[in-house]
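Enquirer: Predicted model and sequence follow; I will ask about them next.
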Amino acid sequence: MKKKRKPVFATIILCMLIAGILVPAATLFIWIFTERWTWPELIPQVFSKRAVLEVTGRKRELLQILGSSILISGVTAALSGVIGLMTARALTLYCFPGKRLVYFFTILPFMVPATVFAMGIQVTFIKMGLNNRISGVIIAHLISSLPYAVRLIMEGTQAVGNRLEEQARVLGASPFQALYKVSLPVLMPVILPAISMSYVVSFSQYFLTLMIGGGKVKTFTIIMVPYLQSGNRNIASIYSGIFLGVTLAVFALLEGAAGRWLKRGGGEFYTSE
């Protein structure tokens, strides 16, 4: 029998995608140790450890800000998962007055530009006393990240439905037991990606954090973006590398958790026979 050959076009596209990821990552790493790299030279003219020494000299402050960012984004992601699950189940499994209006509100943050949203919500938060507070920043991040969680979990809820819960209720389970022991394990492969997406959306917020936090609530993007805008590529590359590493670590952690749920039999609705 003849072996099936992979389409040449698909191989070329795959190689281009891999190069599109690896080449910028390699360039980012080179710029960490580059002091001077002018066009059209292919190799940097001057290498230096200046940026590395400058950043490591402020490692205590950097770790504190990084920990604060992870805490804010983690709380935002957890709240997005819980509220997104309840909202997705309500919109998918139940009929109630104003259902279409609620669904419209869940996608409204997608349609409103971030600048307009930040300027408008800042006035409201000042009146409510939430400006310049971590709680206000978390609520603002939650509004921005929640639509992603709702949409992702809705897809899984539509696939699963409520058949298993009804069978559990018939066998004597309480509503909470049916949700906790039946639906949640099955929905976990979509809940975890929803949480990770919410985390990334929160972790990458700059303008919204600056407006609501007022400069008093410092996150990682608050110190990273000014270096990106100022043209200081050495330090900007270090911060960008840290940002990329933290994001990949969160994705790997949650993807690993989702994989464990699938191995335990919680993802039959998302795999084909």
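Expert: Right, received. Where do you want to start?

Enquirer: CA only for contacts and neighbour counts going forward, please
Expert: Noted.

Enquirer: Run a quick neighbour tally on residue 22.
Expert: Other residues lying near residue 22 total 12 when counted by other Cα atoms under 10 Å.

Enquirer: actually residue 76, not the one I typed
Expert: Residue 76, neighbours per other Cα under 10 Å, totals 27.

Enquirer: Roughly how far does it sit from residue 14?
Expert: 35 Å (Cα to Cα, to the nearest Å).

Enquirer: now residue 163
Expert: With Cα to Cα as the criterion, residue 163 and residue 14 are 40 Å apart.

Enquirer: do the same with residue 183
Expert: Distance from residue 183 to residue 14, by Cα to Cα: 37 Å.

Enquirer: Check residue 153 too.
Expert: Taking Cα to Cα as the measure, residue 153 falls 29 Å from residue 14.

Enquirer: Neighbour count: these two, which is higher?
Expert: More crowded of residue 153 and residue 14, by other Cα under 10 Å: residue 153, with 29 against 12.

Enquirer: which SSE is that one in?
Expert: Residue 153 belongs to helix 134-160 when elements are defined using DSSP states H and E.

Enquirer: For that helix, name the packing helices and strands.
Expert: Packing partners of helix 134-160 (3 or more Cα pairs under 8 Å, 6 or more residues apart in numbering; DSSP states H and E): helix 59-93, helix 99-111, helix 184-203, helix 207-213.

Enquirer: Output the ones you listed as CSV; include the columns distance to residue 52.
Expert: Putting the helices and strands packed on helix 134-160 into CSV (distance: least, Cα to Cα, whole Å) gives the following:
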stretch, distance to residue 52
helix 59-93, 10
helix 99-111, 38
helix 184-203, 23
helix 207-213, 26
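
Enquirer: so which of those helices comes closest to residue 130?
Expert: Closest approach to residue 130 among the helices and strands packed on helix 134-160 is made by helix 207-213 (8.0 Å; Cα to Cα).

Enquirer: Would you mark the buried spots in that closest one?
Expert: 207, 208, 209, 210, 211, 212, 213 (16 or more other Cα atoms under 10 Å).

Enquirer: Check it against this one:
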Amino acid sequence: MRWVRENAVVLAGCAALVYLLLPNLVILLFSFNKPAGRFNYSWQAFSADAWTDPCGVADMCGSLRLSLRIAILATLLTTVFGTLAAFALARYRFRGRSTANALIFLPMAMPEVVMAASLGTLFLNMRVQFGFVTILIAHVMFCLSFVVVAVKARVMSMDPRLEEAARDLYAGPFQTFLRVTLPLAAPGIAAGALLSFALSFDDFIITQFNAGPSTVTFPMFVWGAAQRGVPVQVNVIGSAMFVLAVALVVCGQFVTNRRRKS
């Protein structure tokens, strides 16, 4: 009992981590299942057919490609605009700065359906045709706050004396930013970009309100397929995304540890 008391925090953290990862492991396990009917809810027999033919379901890979396109473009746009906004809010004093800081948190604090309905109403009033562009704009507006918060936290923790030392060594503004500021802010920028990609790829509510009748992303496809029976290929795509995300995190941690040692 003494050992349990001394390691209670570690044990609680491990239990929470197992609880969070267990659904992903179940999805991975059932991606090798061969269900007898339409529903992949009970284990029947081991089969790797879904992994050998992940696009065996009609329109699924098309919706997956659309979601990846939107997520990549939204990530690029939000990373650029969010990084610029984070540097402006963290480094400069200007009129309306406190108001801008408060407004940045609104998309994170308000229910997602409120922003989805508001953007949908805006596009309707402007007579904009719903489709790829409206989804992209909506995802950028939703993910921007998360990137700003992540990058701003990193920028505010940076030591300004390092940049001052670079200027004392006759480095110009561009050289200082490229060789000192940007590498120091890179972890925050990368975290914001990964979070933006995950939120955009996984989003359903905002996409549902701002998608056209012929525009179906991967979350919308899964929602529609769930009414008739989710195919095993959905588990394959989910498992592949999970493994890819874990691999990226592990590689990033490995690179960070090597840099610290060097």
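Expert: Sure thing, it's come through. What you are looking at is a predicted structure, and each value in this text was computed from that prediction instead of being measured.

Enquirer: Tell me how the two chains score on TM-score.
Expert: Remark: TM-score between the superposed chains equals 0.80 [TM-score structural alignment, normalised by the length of structure 2]; 254 aligned residues with a Cα RMSD of 3.5 Å.

Enquirer: Just tell me what residue 150 of structure 2 corresponds to in structure 1.
Expert: Residue 150 of structure 2 maps onto residue 152 in structure 1, with residues paired by TM-score structural alignment.

Enquirer: and its match, how many neighbours does it have?
Expert: A total of 20 residues lie near residue 152 of structure 1 under the criterion other Cα under 10 Å.

Enquirer: Kindly report the same for residue 43 of structure 2.
Expert: 13.

Enquirer: Next, it: secondary structure please.
Expert: coil (DSSP: H, G, I helix; E, B strand; the rest coil).

Enquirer: sorry, back to before: columns distance to residue 198 of structure 1 on top of the buried residues of helix 207-213 of structure 1, output as JSON lines?
Expert: JSON lines is the format used below for those (distance: Cα to Cα, whole Å):
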{"residue": "207", "distance to residue 198 of structure 1": "17"}
{"residue": "208", "distance to residue 198 of structure 1": "15"}
{"residue": "209", "distance to residue 198 of structure 1": "15"}
{"residue": "210", "distance to residue 198 of structure 1": "19"}
{"residue": "211", "distance to residue 198 of structure 1": "20"}
{"residue": "212", "distance to residue 198 of structure 1": "18"}
{"residue": "213", "distance to residue 198 of structure 1": "19"}
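
Enquirer: which one of those residues is nearest residue 106 of structure 1?
Expert: residue 208 (18.6 Å).

Enquirer: what's the average distance of the helix holding residue 153 of structure 1 to structure 2?
Expert: Following the fit onto structure 2, the mean deviation recorded for helix 134-160 of structure 1 is 1.1 Å by mean Cα distance after the TM-score superposition for structure 1.

Enquirer: What is the corresponding segment of structure 2 for the following helix or strand past that helix?
Expert: Proceeding N to C from helix 134-160 of structure 1, the next assigned helix or strand is helix 163-170, under DSSP H and E. Taken onto structure 2 by TM-score structural alignment, helix 163-170 of structure 1 occupies residues 161-168 there.

Enquirer: compared with structure 1, how much does that stretch deviate?
Expert: With mean Cα distance after the TM-score superposition for structure 1, stretch 161-168 of structure 2 departs from structure 1 by a mean of 2.7 Å once superposed.

Enquirer: roughly how far is that stretch from the heart of the chain?
Expert: Here stretch 161-168 of structure 2 is found 34 Å from its chain centre; the criterion is Cα atoms, centre = their mean, to the nearest Å.

Enquirer: repeat for stretch 101-115 of structure 2
Expert: Here stretch 101-115 of structure 2 is found 17 Å from its chain centre; the criterion is Cα atoms, centre = their mean.

Enquirer: Stretch 178-188 of structure 1 too?
Expert: 23 Å.

Enquirer: Residue 29 of structure 1 against residue 237, yeah?
Expert: Yes - if you go by Cα atoms under 8 Å, residue 29 of structure 1 and residue 237 touch, sitting 7.1 Å apart.

Enquirer: Neighbour count for the two, which is higher?
Expert: residue 237 (23 against 16).

Enquirer: Next, the contact list for the more buried one, please.
Expert: 28, 29, 31, 32 (Cα atoms under 8 Å, 6 or more residues apart in numbering).

Enquirer: now do 6 Å
Expert: 28, 32 (Cα atoms under 6 Å, 6 or more residues apart in numbering).

Enquirer: so which strand or helix has it?
Expert: Assigned by DSSP H and E, residue 237 of structure 1 belongs to helix 233-263.

Enquirer: Distance from that helix to the middle of the chain?
Expert: 10 Å.

Enquirer: Structure 1: which residue goes with residue 247 of structure 2?
Expert: Residue 247 of structure 2 maps onto residue 252 in structure 1, by TM-score structural alignment.

Enquirer: Next, count neighbours for its match.
Expert: Counted with other Cα under 10 Å, residues neighbouring residue 252 of structure 1 total 13.

Enquirer: and what of residue 185 of structure 2?
Expert: As a burial measure, residue 185 of structure 2 scores 21 neighbours (other Cα under 10 Å).

Enquirer: Per the alignment, it pairs with which residue of structure 1?
Expert: Per TM-score structural alignment, residue 185 of structure 2 is aligned with residue 187.

Enquirer: Identify the residue nearest the spatially most central residue of structure 2 in space, chain neighbours excluded?
Expert: Geometric centre of structure 2, nearest residue: residue 198, 2.1 Å, by Cα atoms, centre = their mean. Closest residue to residue 198 of structure 2 apart from its sequence neighbours, by Cα to Cα, 6 or more residues apart in numbering: residue 71 at 7.8 Å.

Enquirer: pretty sure the one you found is in contact with residue 197, am I right?
Expert: Yes - contact status for residue 71 of structure 2 versus residue 197: in contact at 5.3 Å, counting by Cα atoms under 6 Å.

Enquirer: In contact with residue 137 of structure 1, which residues?
Expert: With contact set as Cα under 6 Å, 6+ apart, residue 137 of structure 1 has these partners: residue 212.

Enquirer: Give the aligned equivalent of it in structure 2.
Expert: When structure 2 is aligned by TM-score structural alignment, residue 137 of structure 1 is paired with residue 135.

Enquirer: So the closest residue to residue 164 of structure 1 other than its chain neighbours versus residue 241 of structure 1, what's the distance?
Expert: Distances taken as Cα to Cα, 6+ apart put residue 182 closest to residue 164 of structure 1, at 6.8 Å, once the chain neighbours are dropped. Note on residue 182 of structure 1: its distance to residue 241 of structure 1, by Cα to Cα, is 40 Å.

Enquirer: Comparing these two, which residue is more hemmed in?
Expert: The neighbour count for residue 182 of structure 1 versus residue 241, taken as other Cα under 10 Å, is higher for residue 182 (19 against 16).
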